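J.: A predicted structure for the sequence below; I have some questions about it.
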Amino acid sequence: MSRHRDQLLTIGLTAAASAALTIFVRNFISGEKKIKHRIAQRYGISDPQFERSMSQLLGPPILPGNKVTPLYNGVEIFPAMLAAIASAERSICFETFVYWSGRVADIFADALAKKAREGVRVNVLLDGVGCNCVNGDAIRRMVDAGVELEVFHLGNFARTNERTHRKLLIIDGHLGFTGGVGIADEWEGDARNENEFRDTQYRVEGPVVAQMQAAFLDNWMRTRAEVLHGEAYFPQLREAGELHCQMFKSSPMEGSESARLMYLLSIAAAEKNIRVGNAYFLPDDLTTQTLLEAVERGVSVEILVPGEWNDSKTVRLAGRQRIGQLLEGGVRVYEYEPTMYHCKNMMIDGLWTSVGSANFDNRSFRINAEANLNVINRDFTATAVQVFRQDLQRAREFTLQDWHDRSPAEKIAGSAATLLRSQL
């Protein structure tokens, strides 16, 4: 009898160990090979070949006929999104990472619940890590009102390290919003102090909205196993403006190198200037090399990141530790001072702009589900550069001397933080 118990115990321990190993491998070891070879410059941003390459290599094509309106900080972002929700007649699709309990979360919950009670089909997808109120009143009010709500990978231990970081709101299939904003009180206001995050969201009209809807549906099908289709979700879309746009998406389940490839191809094609504003800047070795090669061929590279006000001290420590090589190579780095800088944007050669949810780190490049709106247009990019310049006026340059002058404690902590960079 004792021998039988020992056998059962051995079997149980073996099964538990196998399950733990499987979960670890699925979450922390990628089966995909990582791009290691440098991306050669074969064309510039203004060359038609660049647009063709981005259309074919990244999935959905770049489409003409779109209008994109930037919205700055919560003072502009939240009223525009809430007005769009109130205007919905047939469908609302809403996907976000951050949904934190508080006044803003309650306002959005009430707005979405109201439309569900009116008969609008409301589909909401929240991330299991980014939402801190899965069992809270705001979520219950939505569900009780008829909102179809799913939580991405909640309870799926084999996928618990994968998150949806996408920020998408699509109204009736013809009006979209994307960018970096989270649904939380921290995003209220106008970036006047440390309690009001600096961020940008984009209101989108035109044919590219169908690509935004498809990006939402991608994760909705994976979570709920339901296909949303028909006129309520994919109506005929007419041209709304002059912008050529692409809603690019990536995730570990459909090619985790796509986000990284988009950045690498864009940087490699730069001929004049690269401007990157990103909340979490932690480039890997190949991306660092690609930026340095851009500087070597005469490209001006400017990076804007959060300063002291930062919601991820680990990323800041690791990022500061890693940028020494960039500073030595001639890249200029600035730290935003008034509050948390949460934008995610890249502008190249006054023509190409990429904005959306993707951070400049391994988690966005290889682990998270991300969605970025890519725009190829001189006027749109000129406006984005102008705003970038305004943000630089509220930032302090972090020089190579500053990097050397970091305290011994920060250098040690930074070295330790970089050991975690595959998960940051």
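T.: Thanks, I have it.
J.: contacts and neighbour counts: CA atoms only from here.
T.: Fine.
J.: okay, now Leu419: neighbour count?
T.: 11 (other C-alpha atoms under 10 Å).
J.: measure it to Thr339 for me?
T.: 27 Å (C-alpha to C-alpha, to the nearest Å).
J.: Ala16 too?
T.: 46 Å.
J.: Neighbour count: these two, which is higher?
T.: The residue with more neighbours, out of Ala16 and Thr339, is Thr339; 21 against 12, by other C-alpha under 10 Å.
J.: Asp311 is in contact with that one, correct?
T.: No. Counting by C-alpha atoms under 8 Å, Thr339 stays clear of Asp311, with 10.0 Å between them.
J.: The host helix or strand of Leu261 - contacts with which helices or strands?
T.: Leu261 belongs to helix 258-269 when elements are defined using DSSP states H and E. The contact analysis (3 or more C-alpha pairs under 8 Å, 6 or more residues apart in numbering; DSSP states H and E) places helix 258-269 against strand 243-250, helix 285-296.
J.: what do you get if the cut-off is 6 Å, keeping everything else the same?
T.: The helices and strands touching helix 258-269, judged by 3 or more C-alpha pairs under 6 Å, 6 or more residues apart in numbering; DSSP states H and E, number zero.
J.: C-terminal to that helix, what's the next element?
T.: strand 273-278.
J.: ok, for Gly176, nearest residue in space, not its chain neighbours?
T.: Closest residue to Gly176 apart from its sequence neighbours, by C-alpha to C-alpha, 6 or more residues apart in numbering: Ile170 at 4.3 Å.
J.: Might one say that the one you found is in contact with Tyr202?
T.: No. Using C-alpha atoms under 6 Å, Ile170 is not in contact with Tyr202, being 11.8 Å away.
J.: Tell me which of the two has more neighbours.
T.: Using other C-alpha under 10 Å, the more surrounded residue of Ile170 and Tyr202 is Ile170, with 28 against 23.
J.: and the helix or strand that contains that one, which residues are buried?
T.: Per DSSP H and E, Ile170 falls inside strand 168-171. Buried residues in strand 168-171, defined by neighbour count with 16 or more other C-alpha atoms under 10 Å: Leu168, Leu169, Ile170, Ile171.
J.: Closest to Val181 out of those?
T.: The closest of the buried residues of strand 168-171 to Val181 turns out to be Leu168 (C-alpha to C-alpha; 9.9 Å).
J.: put this beside the first:
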Amino acid sequence: MNANPPSNFTTPDGHGIHWYDTGERFLGAELAAISTAQSSVLLEHYIFRASKVGERFRDALTEASLRGVQVTLLLDDVGCWGLPRNYFSQLIELGGKVIWFNPVRWRFWSFRDHRKLLVVDGAQAFIGGCNIAPEYEGDGIHEGWRDGGIGITGPVVKHLIESFESQVEIAGNQIWRVRKRGRNGWMRAGEDVSLLLTRPGLHQGVFQRALRSDLLHAQDVSITMAYFLPVGRVKQMLLRAARLARSFRLLLPGRSDVPLLQVAARALYGGFHRRGAKIHEYQPQVLHAKILVVDDIVYIGSANLDPRSLAINFEIMLRIRSAPLAQQARATFERDLDHSLPVKPLPWRKPSSWWQRVKQKMARFIFTRLDLGVAQFFVQKNETAERDPGGRGRSVR
């Protein structure tokens, strides 16, 4: 294999981009940026775990606060389950803010802030799939999950700050307005970079619409996806692209931290194989990356191609048109293929046993019907509460 292309890129619309192909490099770059922050740090994460890497981030944030930097953390209450509430006590004493997104309540527990975002000094941002936890350290081959992300400067950072502030506003509302509050949009930061924000209850959000447009005439598609369970129109547009594209490749987990979802995903392999897709499963470690390369366009961020990301969670993605960046992303994809096994078409056309068929149907029901149905029910309940704030729809702290 040839040496990888350079990792630093610029776009004609004024963005600077750095590609991080491992969780170790990505988290290291985030820590370095925090350690040199001069005015502000905004950190938003689904998971922040009490651990050695968690302590390094906490200490860097605390030291930044000591330098007079305004530090604001937005952490998901479910994703950070088990993190002691006094974990950031020194940071708070120094004036830092720690905000818990959607504290667990029976009606609203399903809607999670799955985003991963860091903005430093209002000028530099980091976005990807990595949480702050030990499993994201490492090279994704010998140790640690396979993940990564990008650093970016330029006009899109302003939109990222606005989206962070919007999430803080949502987190602070006593009555949690799922549809009415928060940004959901395709925000163009120039000709080459767009910010795609999704939130609960939107079955054809901007991520889906952008992807559908780009796949319409796509010739070269490479998708690395941690949780792959597309349904409805998303599934159909991917199947169509697999049939029409010159090359359509899927890199999916051989080892998963959600084995039941993997069972459901494998039930889809036959349909994609029959339309010409090439499927590989990553072997050394758990695959957690979410990267789509469609011709000269790269999508990267927190969203998976599954019902939870597409219709339940709050997610954040960047869409970047850059031939050099797409080349880099494909080089990373090719490197990952060296550590993957091709999936042969025949075994996935029919389950080998009645028990496997039962497992696939159960898994698909749980992830595409039950989880989605419960979330949709509470979206409707929430809308009722907004229309009748004095009635039974009122939520309590």
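T.: Arrived safely. Keep in mind it's a predicted model, so treat the numbers as computed, not measured.
J.: And the contacts of the strand holding Ile170 of the first structure?
T.: Ala88, Ile92, Cys93, Phe94, Glu95, Gly176, Phe177, Thr178 (C-alpha atoms under 6 Å, 6 or more residues apart in numbering).
J.: Relative to the second structure, what is the average displacement of it?
T.: Compared with the second structure after the fit, strand 168-171 of the first structure shows a mean deviation of 0.3 Å (mean C-alpha distance after the TM-score superposition for the first structure).
J.: Beyond that strand, next helix or strand please.
T.: strand 175-179.
J.: and that next one, which stretch of the second structure?
T.: With TM-score structural alignment applied, strand 175-179 of the first structure matches the range 124-128 in the second structure.
J.: Could you give the separation of that stretch from the chain centroid?
T.: 12 Å (C-alpha atoms, centre = their mean, to the nearest Å).
J.: Average offset of that stretch relative to the first structure?
T.: Mean deviation of stretch 124-128 of the second structure from its aligned counterpart in the first structure after superposition (mean C-alpha distance after the TM-score superposition for the first structure): 0.4 Å.
J.: In the second structure, which residue is most central in space?
T.: In the second structure, the residue lying closest to the centroid (C-alpha atoms, centre = their mean) is Ser302, at 0.9 Å.
J.: about what we covered before: please enumerate residues in contact with the match of strand 175-179 of the first structure?
T.: Leu117, Leu118, Val119, Gly149, Ile150, Gly151, Ile152, Thr153, Gly301, Ser302.
J.: Next, format the residues you listed as a markdown table and append distance to Leu252 of the second structure.
T.: As requested, these are exported to a markdown table (distance: C-alpha to C-alpha, whole Å):
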| residue | distance to Leu252 of the second structure |
| --- | --- |
| Leu117 | 24 |
| Leu118 | 27 |
| Val119 | 30 |
| Gly149 | 17 |
| Ile150 | 20 |
| Gly151 | 24 |
| Ile152 | 26 |
| Thr153 | 30 |
| Gly301 | 16 |
| Ser302 | 16 |
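J.: Relative to Leu202 of the second structure, which of the residues you listed is nearest.
T.: Once C-alpha to C-alpha is applied, the member of the contacts of stretch 124-128 of the second structure that ends up nearest Leu202 of the second structure is Ser302, at 16.5 Å.
J.: what's the spacing between the aligned partner of that closest one in the first structure and Ala279 of the first structure?
T.: Aligned counterpart of Ser302 of the second structure in the first structure: Ser357 (TM-score structural alignment). Separation of Ser357 of the first structure from Ala279 of the first structure (C-alpha to C-alpha): 10 Å.
J.: which ones are touching the residue mapped onto Asp338 of the second structure from the first structure?
T.: Asp338 of the second structure maps onto Gln393 in the first structure, with residues paired by TM-score structural alignment. Shown in contact with Gln393 of the first structure (C-alpha under 6 Å, 6+ apart): no residues.
J.: what's the average distance of the top strand by length along the first structure to the second structure?
T.: Longest strand in the first structure, counting residues (DSSP state E): strand 63-72. For strand 63-72 of the first structure, the mean distance to aligned residues of the second structure following superposition is 1.7 Å (mean C-alpha distance after the TM-score superposition for the first structure).
J.: That strand vs strand 243-250, what angle?
T.: Orientation check (axes from the mean of the first three to the mean of the last three C-alpha atoms, to 10 degrees): strand 63-72 of the first structure against strand 243-250 gives 80 degrees.
J.: Contacts for stretch 128-139 of the first structure next, please.
T.: Stretch 128-139 of the first structure is contacted by residues Phe97, Val98, Tyr99, Trp100, Ser101, Asp106, Ala109, Val151, Phe152, Leu154 when judged by C-alpha under 6 Å, 6+ apart.
J.: Let me see the ranges of the helices in the stretch 201-350 of the second structure.
T.: 206-215, 232-244, 259-266, 269-274, 307-311, 323-337 (DSSP state H, counting those that start in this stretch).
J.: how deep is the residue mapped onto Lys359 of the second structure from the first structure tucked in, by neighbour count?
T.: Aligned counterpart of Lys359 of the second structure in the first structure: Ala413 (TM-score structural alignment). For Ala413 of the first structure, the count of nearby residues is 15 (other C-alpha under 10 Å).
J.: Can you tell me how far Leu264 of the first structure is from His174 of the first structure?
T.: Distance from Leu264 of the first structure to His174 of the first structure, by C-alpha to C-alpha: 31 Å.
J.: again, but for Ala371 of the first structure
T.: 17 Å.
J.: quick one, which of those two is more surrounded?
T.: Ranked by neighbour count (other C-alpha under 10 Å), Ala371 of the first structure and His174 place Ala371 first, with 27 against 22.
J.: hang on, the earlier thing: can you lay out the buried residues of strand 168-171 of the first structure as TSV showing distance to Asp349 of the first structure?
T.: Formatted as TSV, these follow (distance: C-alpha to C-alpha, whole Å):
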residue	distance to Asp349 of the first structure
Leu168	27
Leu169	29
Ile170	30
Ile171	33
